[in-house]
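> model the following, please.
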Amino acid sequence: MSRTLIITNDFPPRAGGIESFVHELARRRPQGSVLVYCSSPAAADHRAAPDFDLLQPFPIVRDAAQVLLPTPRVARRARVIAELEDCDSVLYGAAAPLGLVAAGLRPLVRRQVALTHGHETGWTVVPGASAALRRIGDNVDTVTYLGEYTRRRLARSLSPAAAARMRRLAPGVDTERFRPGCGGERVRERLGLGSRPVVVCVSRMVPRKGQDTLVRAWPRVLADVPDAVLLFVGDGPYAAKLRSAAQGLDSVRFTGPVPAAELPAHYDAGDVFAMPCRTRRGGLDVEGLGMVYLEASATGLPVVAGASGGAPDAVLEGETGHVVDGSVPGPTARALIRLLKDPDRAALMGARGREWVSDEWSWGRTLERLDGLLSGA
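Coordinates of the predicted model:
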């Protein structure tokens, strides 16, 4: 059996979208085909899940460092692990910076694949980081991308040959977990929402996500749909400012942090999903894709997405939802009003979204693509 060494800084028990993506790829590979070499978790993460490594169906080699860098020491250790464990392919959990060790591993392995997650698009405008991406692209077999936006941006930093070898590989959506009827009624009952129209936003609370735009748009929505509720699910450094901005709006609710197992039910509690994200810091802070839109679509909700980075790649405009300018509240308010006042159309868009996600964004499709990249097929 071929064996893949995953080299990564982004791995549980640390929480995050990249960590979840890399972990799911490892967990879903055939038994005995994966070995992970990664950094040590922070003390708080280790205390939260002290037995995490022992519970995985694959071996994990933890480096003493909390951040792996492409130093000679790390490169030597990666080569030793690959040779001892008879690995014939390498998967970098994030292309930069660890993909810089690829040249040294080339004599030992047949295939090397470097994942990108969207934030690397900001590096393409920074000369040193852009040069590093070019070196990585030249030394691996494939650099992956999430969607068309990230492909175009990353290709600017890659050589023409490396850009031609790029392939799409995005996280999959578990359509058995995220589905209509997966617990939304219980959430509505617990929160006292009854049968009121609900706009739900499931996301980490940071300025880029545009939750403040939703708060600014909400009085306009209430003017047309007075019984509507805006439900924020999640937490983050922007939470206090959002709560302050929403003071006096009784129909804006905050759940705070929610366990991952309960997230599908919170999507299902909504009638419309909205996260009007926007690009910040001159393009350095940009949405790579937006898995929340795909999870919402899988749950049967129409979505309102912001026109930031790769977010439009997660929406079929006019079919599964709408893409709006998230920097101002007017477009968001108008899109929400249209969907809330036409529930039949909203339901059709939700059904189309679930169909699209099942066909194009399933984990089965993602794993097929990864198998082809690692085998060279």
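> from now on I want contacts and neighbour counts done on CA atoms only, so please keep to that.
OK.
> where does the closest residue in space to His119 that isn't next to it in sequence sit: helix, strand or coil?
Once its chain neighbours are removed from consideration, His119 has its nearest residue in Gly288; the separation is 6.1 Å (CA to CA, 6 or more residues apart in numbering). Under DSSP: H, G, I helix; E, B strand; the rest coil, Gly288 falls in the coil class.
> now do the contacts for Gly288.
Residues near Gly288 by CA atoms under 8 Å, 6 or more residues apart in numbering: 117-119, 146, 150, 309-311.
> if I look at it, how far off is Ala314?
If you measure Gly288 against Ala314 using CA to CA, to the nearest Å, the figure is 10 Å.
> now do Val173
12 Å.
> what's the overlap in contacts for these two?
Common neighbours of Val173 and Ala314 (criterion: CA under 8 Å, 6+ apart): Leu294.
> okay, the contacts of Gly288 in a markdown table with secondary structure and distance to Ala131 next?
Putting the contacts of Gly288 into a markdown table (DSSP: H, G, I helix; E, B strand; the rest coil; distance: CA to CA, whole Å) gives the following:
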| residue | secondary structure | distance to Ala131 |
| --- | --- | --- |
| His117 | coil | 18 |
| Gly118 | coil | 17 |
| His119 | helix | 16 |
| Leu146 | coil | 21 |
| Thr150 | helix | 17 |
| Gly309 | coil | 21 |
| Gly310 | coil | 23 |
| Ala311 | helix | 26 |
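> also this sequence, please, to line up against the first:
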Amino acid sequence: MTKTLVVTNDFPPRPGGIQTFVHGLVARRPPGSVVVYAPAWKGAAAFDARQPFPVVRHPGSLMLPEPGVLRRAGDVLRAEGCDSVVFGAAAPLGLLAPALRRRGAERLVGITHGHEAGWASLPVARGVLGRIGDGVDVLTYLGEYTRSRMARALSPAAAARMARLAPGVDERTFRPGAGGDAIRARHGLADRPVVVCVSRLVPRKGQDALIHAWPRVLRAVPDAALLLVGGGPYRADLERLAASLGVGRSVVLTGSVPWEELPAHYDAGDVFAMPCRTRRRGLDVEGLGIVYLEASATGLPVVAGDSGGAPDAVLPGETGTVVPGRSVARVADALTGLLTDPGRARKMGEAGRGWVEREWRWALQAARLGALLGG
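All right, here's what the predicted structure looks like:
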């Protein structure tokens, strides 16, 4: 059985989508087949003690492709008897691939996310991404959008070796009936129609577009409520925007919530919406949008923005709809259409749940990683 060293800056207890992705894959590797090398983070000791695999922590909170990190990674590789390496985010730590191969790694896989697609647009970063692609055996991609963007920066041989590997969804955790009634009661939403958005509060995610659309939604559905779940630097701006538009009483911002409460917050909604949009000339882009799939698993129809790979997480017209994230009118129309047609919304939610069960379960993604590693 192959044993894998996972070298990653992105790992719990540090929060984030990449962290969840990498941990979800690692946690499903066979017992005794994986060891993780990751930065120190507050709460790491308690988190690591609960894992069924060893975690070696770097002294600092950031790892770069420099000699000290290479030395420590090489020491773990030899001490643990690893014959393969996975880079939790290919850029930039994938630059260590050739040196780790010389230290005994026989198979090297670089996992990519949204930021590597952004690197492909920048002259210097594009060259770095090309070097990473040449150094690993496989560079993964989330979907067609990220594959096509990155392939332009890779050599023909590296582009030909690319393979799809996306995050999974725990369909047993994210499910209809996951506790939404309690969340509704907590925020005084009772039987109101609820549009929910679960995401970090930053401009790219499009919560401001939802608030701008809300007066139009209320004209069609006067008792509707908008539930914005998550924390982030954009919160004060969003609160001021809701107040200025006169919709503050129907917009609820929960702030950050514990991970274990996320399924219940999805379940509190009737429709899920995150109208993300690309910013900074393509550098700030949605890689996939696992939140759409978690919402689908919970049985909700989804309204997704058209940024980057977000459309890969939606079957348009079947599990939800994709709208231009900058078009308030299109966002409002999509929300109103679903809120005023519960039968259609329910059918889309059921289709989304079925799609997740068929295509997006963690077991399937973990099996794909196993195949890329050769076992």
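> rewinding a little: list buried members of the contacts of Gly288 of the first structure by neighbour count.
117-119, 146, 150, 309-311 (16 or more other CA atoms under 10 Å).
> what does stretch 260-267 of the second structure rub up against?
By CA under 8 Å, 6+ apart, the residues outside stretch 260-267 of the second structure that reach it are 173-183, 196-198, 229, 272, 294-295, 298, 300.
> select only the buried ones of the residues you listed in ChimeraX?
Taking 16+ other CA under 10 Å as the burial criterion, the selection of buried members of the contacts of stretch 260-267 of the second structure in ChimeraX is written as:
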select :174,175,176,178,179,180,181,182,183,196,197,198,229,272,294,295,298,300
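> narrow the contacts of stretch 260-267 of the second structure to those in strands?
196-198, 229, 272 (DSSP state E).
> Serialize those to CSV and add fields for distance to Arg249 of the second structure.
Supplementary listing: those in CSV, determined by distance: CA to CA, whole Å:
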residue, distance to Arg249 of the second structure
Val196, 15
Cys197, 17
Val198, 19
Val229, 16
Phe272, 19
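> and the strands in the second structure?
Per DSSP E, the second structure has strands spanning 4-7, 34-39, 55-58, 84-87, 107-110, 138-141, 163-164, 194-198, 225-229, 251-255, 271-274, 302-305, 320-323. These are given in chain order.
> what is the burial count for the equivalent of Ser358 of the first structure over in the second structure?
In the second structure, the residue paired with Ser358 of the first structure is Glu357, using TM-score structural alignment. Per other CA atoms under 10 Å, the neighbour tally for Glu357 of the second structure reads 18.
> about what we covered before: for the strands of the second structure, which one sits closest to Arg240 of the second structure?
Each of the strands of the second structure was scored for nearness to Arg240 of the second structure using CA to CA, and the closest is strand 251-255 (11.3 Å).
> with the first structure superposed, average distance for that closest one?
Using mean CA distance after the TM-score superposition for the first structure, strand 251-255 of the second structure ends up 1.4 Å from its aligned counterpart in the first structure, as a mean over the superposed pairs.
> packing partners for that strand?
For strand 251-255 of the second structure, the helices and strands in contact under the criterion 3 or more CA pairs under 8 Å, 6 or more residues apart in numbering; DSSP states H and E are strand 225-229.
> run through the neighbouring helices and strands of the strand it packs on.
With contacts defined as 3+ CA pairs under 8 Å, 6+ apart, the packing partners of strand 225-229 of the second structure are strand 194-198, strand 251-255.
> and the gap between the aligned partner of Ala185 of the second structure in the first structure and Ser195 of the first structure?
Residue pairing (TM-score structural alignment): Ala185 of the second structure is matched to Glu189 of the first structure. Here the criterion is CA to CA. By it, Glu189 of the first structure lies 9 Å from Ser195 of the first structure.
> and what of His266 of the first structure?
As judged by CA to CA, His266 of the first structure and Ser195 of the first structure stand 15 Å apart.
> quick one, which of the two is more surrounded?
Under the neighbour definition other CA under 10 Å, His266 of the first structure and Ser195 were set side by side, and His266 has more, 25 against 12.
> which position in the second structure aligns with that one?
Structural correspondence for His266 of the first structure with respect to the second structure (TM-score structural alignment): His265.
> and for Tyr145 of the first structure?
For Tyr145 of the first structure, the aligned residue in the second structure is Tyr141 (criterion: TM-score structural alignment).
> got TSV for the strands of the second structure, with distance to Met348 of the second structure too?
Formatted as TSV, the strands of the second structure follow (distance: least, CA to CA, whole Å):
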stretch	distance to Met348 of the second structure
strand 4-7	38
strand 34-39	38
strand 55-58	41
strand 84-87	36
strand 107-110	35
strand 138-141	27
strand 163-164	26
strand 194-198	15
strand 225-229	20
strand 251-255	24
strand 271-274	10
strand 302-305	8
strand 320-323	6
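> which one of those strands lies closest to Lys205 of the second structure?
For those, the distance to Lys205 of the second structure is smallest for strand 271-274, at 6.2 Å, taking CA to CA.
> mean shift between the closest one and the first structure?
With mean CA distance after the TM-score superposition for the first structure, strand 271-274 of the second structure averages 0.4 Å from its match.
> now for that strand, which elements pack on it?
Under the contact criterion of 3+ CA pairs under 8 Å, 6+ apart, the helices and strands touching strand 271-274 of the second structure comprise strand 194-198, strand 302-305, helix 328-339.
> which helices and strands does the second one pack with?
Right, strand 302-305 of the second structure. Counting contacts by 3+ CA pairs under 8 Å, 6+ apart, the secondary-structure elements packed against strand 302-305 of the second structure are strand 271-274, helix 290-297, strand 320-323, helix 328-339.
> closest to Arg101 of the second structure out of these?
helix 290-297 (32.2 Å).
> quick check: buried residues in stretch 134-145 of the second structure?
134-143, 145.
> ok, Val252 of the first structure touching Ala228?
No. Counting by CA atoms under 8 Å, Val252 of the first structure stays clear of Ala228, with 9.1 Å between them.
> can you give me the end-to-end distance of stretch 238-249 of the second structure?
When the end residues of stretch 238-249 of the second structure are compared by CA to CA, they are separated by 13 Å.
> what residue of the second structure is the furthest out?
The outermost residue of the second structure, judged by C-alpha distance from the chain's mean C-alpha position using CA atoms, centre = their mean, is Arg219 at 33.3 Å.
> what's that residue aligned with over in the first structure?
Correspondence of Arg219 of the second structure to the first structure, assessed by TM-score structural alignment: Ala223.
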